[in-house]
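**Q** Using only what follows, build the 3D model:
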Amino acid sequence: MANLFSSFDPSSGILSLNWLSSLIGLLIIPPMYWLIPSRMNMLWIKIIMTLNKEFKILIGNNMIKGNTLIFISLFSLILLNNFIGLFPYIFTSTSHLIMSLALALPLWLSFMIYGWTNNTTHMLAHLVPQGTPPILMPFMVCIETISNIIRPITLAVRLSANMIAGHLLMTLLGSTGPSMDMSLLWILLITQMLLLILELSVSIIQSYVFTVLSTLYSSEVN
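**A** Okay, the predicted model is just below:
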């Protein structure tokens, strides 16, 4: 079990520089500034424009110009770290609560401070949904307050748990390879390939879900 979870240990490895895997994405940035854009660059610009349109709709009418950029940057950071973590011997930083909480908690805290400072009445109105009977109002306030407080935890745990689950499953299956019969080895290889494709899709979905939920939380405080 210790060997199984060693890939998620930040101090494991030869040089213990695992957290530097989060900075590998910086090597991709310089080619973005060439005069003639490449196909990769054009694809990335297309993704950014699509995300920008979607986040504009989610945030609503009270949008300040350029505030979708923070959510696009957040999506890019999580997506890049999720992809990099799929390569062998590279540490998956997003599988740690330290990383995911560091992204979720400051965002949620800034939304809450802004909302309660500038739109106190609106924030209080959010604690009681429309059409709630008067007798249930105290319970609804308690439930809504608790659900609001645990939002950053659920955001962080969702991202980390999804990244850990897939990686552990691939590690468990891969460790059975040496002891497996040669006739069954091709089944293991196909399963591992399918799992890798699944993990690729999970990497995209989880970064998108994290960003969209953060955007929705920000729209509630306006």
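**Q** going forward, measure contacts between C-alpha atoms and count neighbours the same way
**A** Fine.
**Q** okay but E144 is in contact with M123, surely?
**A** No - counting by C-alpha atoms under 8 Å, no contact exists between E144 and M123, whose distance comes to 11.0 Å.
**Q** I'd like the structure of this one too, to check against the first:
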Amino acid sequence: MMTNLFSTFDPSTNILNLSLNWSSTFLGFMLIPMTFWFIPSRYNMIWFNILFALHKEFKTLLGPFNQKGSTFIFISLFSFILFNNFLGLFPYIYTSTSHMSMTLSLAFPLWFSFMIFGWINNTQHMFAHLVPQGTPPILMPFMVCIETISNMIRPGTLAVRLAANMIAGHLLLTLLGNTGPMLSFSLTFFLILTQILLLTLEFAVSIIQSYVFAILSTLYSSEVT
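**A** Presented below is the predicted three-dimensional model:
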């Protein structure tokens, strides 16, 4: 019996009082044994094509100052978030990306490292970013304050965007699922159909949110070079 709506996200999975909440993050090593394939499978070929397309896009966003291998961290970030988003769609699996402790742990270190690199190596360039080109002199102090605040809240917006989008769909699925026992047979059929459509939407959201997180991280990185 749920005490409240958000209790579905409570970390309560355990076996013999051994917490298994975050173990779903590492299930990929067991579910996708890549070393068992001696030749590229169709799954590998599709995945490599996706990664290659992401590599080309991230390389374009990073601009002419990107170094060899600089896109790998963002591809890994995309893959990690995508896998955890997908795991959250399975029953009884802890959705780690719906918690701020997870998303903020991904967003803040990336943003902080970009800021340190930018202010140490490209100080003049970072100061120039605080005042957009063509700003009237009288508005410059206000623009510096606005740009500084918008820069400071970037890791928070990244983390909240991912967590909120993952929570929203799961909450809607939970709300509709709890009404099932009280409905008639005909209405239950439409409820199941609606749940399937929502699950398909959540599948798309899982891909989109991991892509948005990686793209925005890449854009933030390109601004400090």
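**Q** What would you report as the TM-score here?
**A** TM-score of the superposed chains, computed with TM-score structural alignment, normalised by the length of structure 1, equals 0.97; 221 aligned residues with a C-alpha RMSD of 1.2 Å.
**Q** higher neighbour count, E144 and M123 of structure 1?
**A** In this view E144 of structure 1 and M123 are compared by other C-alpha atoms under 10 Å, and M123 has more residues nearby, 17 against 14.
**Q** quick one: what's aligned to that one in structure 2?
**A** Matched to structure 2 by TM-score structural alignment, M123 of structure 1 sits across from M126.
**Q** Contact partners for that match?
**A** Under the criterion of C-alpha atoms under 8 Å, 6 or more residues apart in numbering, the contact partners of M126 of structure 2 comprise 118-119, 224.
**Q** Out of those residues, flag the one nearest to I167 of structure 2.
**A** V224 (31.8 Å; C-alpha to C-alpha).
**Q** Tell me, how many residues neighbour the closest one?
**A** V224 of structure 2 has 18 neighbours, counted by other C-alpha under 10 Å.
**Q** Leaving out the residues flanking it, which one is nearest to it?
**A** Leaving aside its chain neighbours, V224 of structure 2 sits nearest to G118 (4.6 Å; criterion: C-alpha to C-alpha, 6 or more residues apart in numbering).
**Q** What are the neighbouring residues in contact with the one you found?
**A** Applying C-alpha under 8 Å, 6+ apart, we find G118 of structure 2 in contact with 126, 224-225.
**Q** Now name the helix or strand holding it.
**A** helix 100-121 (DSSP states H and E).
**Q** any idea which helix or strand comes after that helix?
**A** Using DSSP H and E, the next helix or strand after helix 100-121 of structure 2 towards the C-terminus is helix 123-129.
**Q** Check which residues of the helix or strand that that following helix is followed by are buried.
**A** For helix 123-129 of structure 2, the succeeding helix or strand toward the C-terminus, using DSSP H and E, is helix 140-152. The neighbour-count check on helix 140-152 of structure 2 (16 or more other C-alpha atoms under 10 Å) flags 143-144 as buried.
**Q** what does helix 140-152 of structure 2 contact?
**A** Outside helix 140-152 of structure 2, the residues that touch it by C-alpha under 8 Å, 6+ apart are 129-132.
**Q** can I get those residues in a markdown table with neighbour count and distance to H55 of structure 2?
**A** Listed next are the contacts of helix 140-152 of structure 2 as a markdown table, based on neighbours: other C-alpha atoms under 10 Å; distance: C-alpha to C-alpha, whole Å:
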| residue | neighbour count | distance to H55 of structure 2 |
| --- | --- | --- |
| H129 | 14 | 26 |
| L130 | 17 | 29 |
| V131 | 21 | 31 |
| P132 | 12 | 30 |
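**Q** what helix or strand is S12 of structure 2 on?
**A** Applying DSSP H and E, one finds S12 of structure 2 in no helix or strand.
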